[in-house]
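Peer 1: Pasting the sequence and the predicted coordinates here, then a few questions.
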Amino acid sequence: MLYQKNQILIRQLNLVPFEATYQAMQQFTNTRDADTPDELWLLEHPPVYTLGQAGKPEHLLNTNNIPIHKIDRGGQVTYHAPGQLIVYILMDVKRRKWGVKQLVRAMEQAVIDYLASKNIQATRRDKAPGVYVDEYKIAALGLRIRRGCSYHGLSISATRL
């Protein structure tokens, strides 16, 4: 299959375990080639904490036996649970001639635009990736770029709205 400019496949995966999804993202990224279309995976996870490269176990105070996974994305600690929308972005950023900052800004803007369509005013903050409504962080971002391709993505916490 030849890649067509701006082609993105969207997969609705529903409620899926974190570990299997994490492995699938890595496998997808490792085996993609120049013709592999970019994908967005829309899903939820059962309760899980993920520790990005800057995350430290001491940042978790009371996990109530919720699984913890040390992973290869940027960022610190993120809690995932049913009801939270997760969007994993499997994109060939090199092919799009984007840098990490441009991808992060596009992710933030997509969330800001979506919330604006629901009459919710959201903003980004300098030096604090994510999207905020008032003082609450509504969307967390964390990425990994390998071989010029991104995986991981963002999570939107609807309970904060």
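Peer 2: Good, I have the coordinates.
Peer 1: Every contact and neighbour count from this point should use C-alpha atoms.
Peer 2: Fine.
Peer 1: Just the strands from the protein, written as ranges.
Peer 2: Ranges of strands in the chain, per DSSP state E, are 8-15, 38-44, 48-51, 68-70, 77-80, 84-92, 123-125, 128-133, 136-146, 149-157.
Peer 1: ok, and here's another one to check against it:
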Amino acid sequence: MFSSINESSSRGGLVVPGSEGLPCSFPTRLHNWIEFYKAPIPAYQTPIMVHRFEAKLSWMGNSNRPLTTNTAILPRHLGLVDYETAWHAMRSFTDARDSDTADELWLLEHPAVFTLGQAARPEHLKNPQSIPVIHTDRGGQVTYHGPGQLVAYVLFDLDRRQIGIRRLVEILENSVIGLLSEAGIRSGGKKGAPGVYVQGRKLAALGLRVRRGCCYHGLSLNVEMDLTPFQWIDPCGYPGLSVTQLRDLGVSWGMEETASLFMRHLLTELEIKG
């Protein structure tokens, strides 16, 4: 599991030059990140602190050509983040970005939550128990997020990359399919039901939103989690659909290794090979 970001901690937050020690909300930190990109020193050369965790930002791109906002993706390992916090942050980031804003890939986990996409029907939420239910603006129907599930949010300028939403769905699905092939597992997509399946059981779910030519939301991949809450819904609107996870398929990768492999295959699919 990734290290977590505690949104309620007075000591949490992003520390950028000139703002050391100032706690701020996640959307505010995003605003600081956007401003930080415009600083004379490139952001990828500057250490940042996220909840007292220090790491250098690493750009993903082709080492054979200069890194630009057209060819690079900035990955962020955000840990355990409340769903609504991440959702509103994605919207804020998308609204604030411009033609010079680099694309980002957010890798994180959520506390237990059911989310209902724009096509969701209430009858597919059979018995939510005490788990929160959130109506969100992504495409798709109902799904479950919880610790032990890798969530990859793709904040991409689709117009700049010259790819459509259907092509992006293929890219995300193929990234997971390629990841699984490294473990010797055959998987595939399903026409009319986006996601990745292993012997009819769903392993990864997708849901996206496009605004102003830019997308957000993304993909969830079950790694090592409690799958019980999926029994309380019709996953993705399909009654009786079985779900699975890497652990049950005999794959022992942890969250960080899975995230690293996913990023590598995503780059391959985007033809931005490092």
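Peer 2: Received the coordinates, thanks. Because the structure is predicted, anything quoted here is derived from the model rather than measured.
Peer 1: TM value for the aligned chains?
Peer 2: The TM-score (TM-score structural alignment, normalised by the length of the first structure) is 0.96; 161 aligned residues with a C-alpha RMSD of 1.3 Å.
Peer 1: about what we covered before: with mean neighbour count and distance to residue 115 of the first structure added, can I get the strands of the first structure in a markdown table?
Peer 2: Below are the strands of the first structure laid out as a markdown table (neighbours: other C-alpha atoms under 10 Å; distance: least, C-alpha to C-alpha, whole Å):
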| stretch | mean neighbour count | distance to residue 115 of the first structure |
| --- | --- | --- |
| strand 8-15 | 13 | 20 |
| strand 38-44 | 20 | 17 |
| strand 48-51 | 21 | 25 |
| strand 68-70 | 16 | 29 |
| strand 77-80 | 19 | 20 |
| strand 84-92 | 23 | 13 |
| strand 123-125 | 15 | 10 |
| strand 128-133 | 20 | 9 |
| strand 136-146 | 20 | 10 |
| strand 149-157 | 22 | 10 |
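Peer 1: Which one of these lies nearest to residue 22 of the first structure?
Peer 2: Judged by C-alpha to C-alpha, the one of these that comes nearest to residue 22 of the first structure is strand 149-157, at 8.1 Å.
Peer 1: distance from the closest one to the second structure after superposition?
Peer 2: Strand 149-157 of the first structure differs from its equivalent in the second structure by a mean of 0.4 Å after superposition (mean C-alpha distance after the TM-score superposition for the first structure).
Peer 1: which residues touch whichever residue in the second structure pairs up with residue 25 of the first structure?
Peer 2: Matched by TM-score structural alignment, residue 25 of the first structure corresponds to residue 90 in the second structure. Contacts for residue 90 of the second structure (C-alpha atoms under 8 Å, 6 or more residues apart in numbering) come out as 155, 216-217.
Peer 1: Let me have the strands of the first structure in JSON lines, adding distance to residue 57 of the first structure as columns.
Peer 2: Formatted as JSON lines, the strands of the first structure follow (distance: least, C-alpha to C-alpha, whole Å):
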{"stretch": "strand 8-15", "distance to residue 57 of the first structure": "25"}
{"stretch": "strand 38-44", "distance to residue 57 of the first structure": "23"}
{"stretch": "strand 48-51", "distance to residue 57 of the first structure": "8"}
{"stretch": "strand 68-70", "distance to residue 57 of the first structure": "9"}
{"stretch": "strand 77-80", "distance to residue 57 of the first structure": "9"}
{"stretch": "strand 84-92", "distance to residue 57 of the first structure": "22"}
{"stretch": "strand 123-125", "distance to residue 57 of the first structure": "26"}
{"stretch": "strand 128-133", "distance to residue 57 of the first structure": "21"}
{"stretch": "strand 136-146", "distance to residue 57 of the first structure": "17"}
{"stretch": "strand 149-157", "distance to residue 57 of the first structure": "20"}
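Peer 1: Go through those strands and name the closest to residue 30 of the first structure.
Peer 2: Of these, nearest to residue 30 of the first structure by C-alpha to C-alpha is strand 136-146, at 8.3 Å.
Peer 1: so the longest helix seen in the first structure aligns onto which residues of the second structure?
Peer 2: The residue-count maximum for a helix in the first structure (DSSP state H) belongs to helix 100-117. Mapped onto the second structure using TM-score structural alignment, helix 100-117 of the first structure spans residues 165-182.
Peer 1: quick one: buried residues of the matching stretch?
Peer 2: For stretch 165-182 of the second structure, the buried set under the neighbour-count rule, 16 or more other C-alpha atoms under 10 Å, comprises 168-169, 171-180.
Peer 1: Relative to residue 189 of the second structure, which of the contacts of residue 90 of the second structure is nearest.
Peer 2: Distance to residue 189 of the second structure, by C-alpha to C-alpha, is smallest for residue 217 among the contacts of residue 90 of the second structure, at 18.9 Å.
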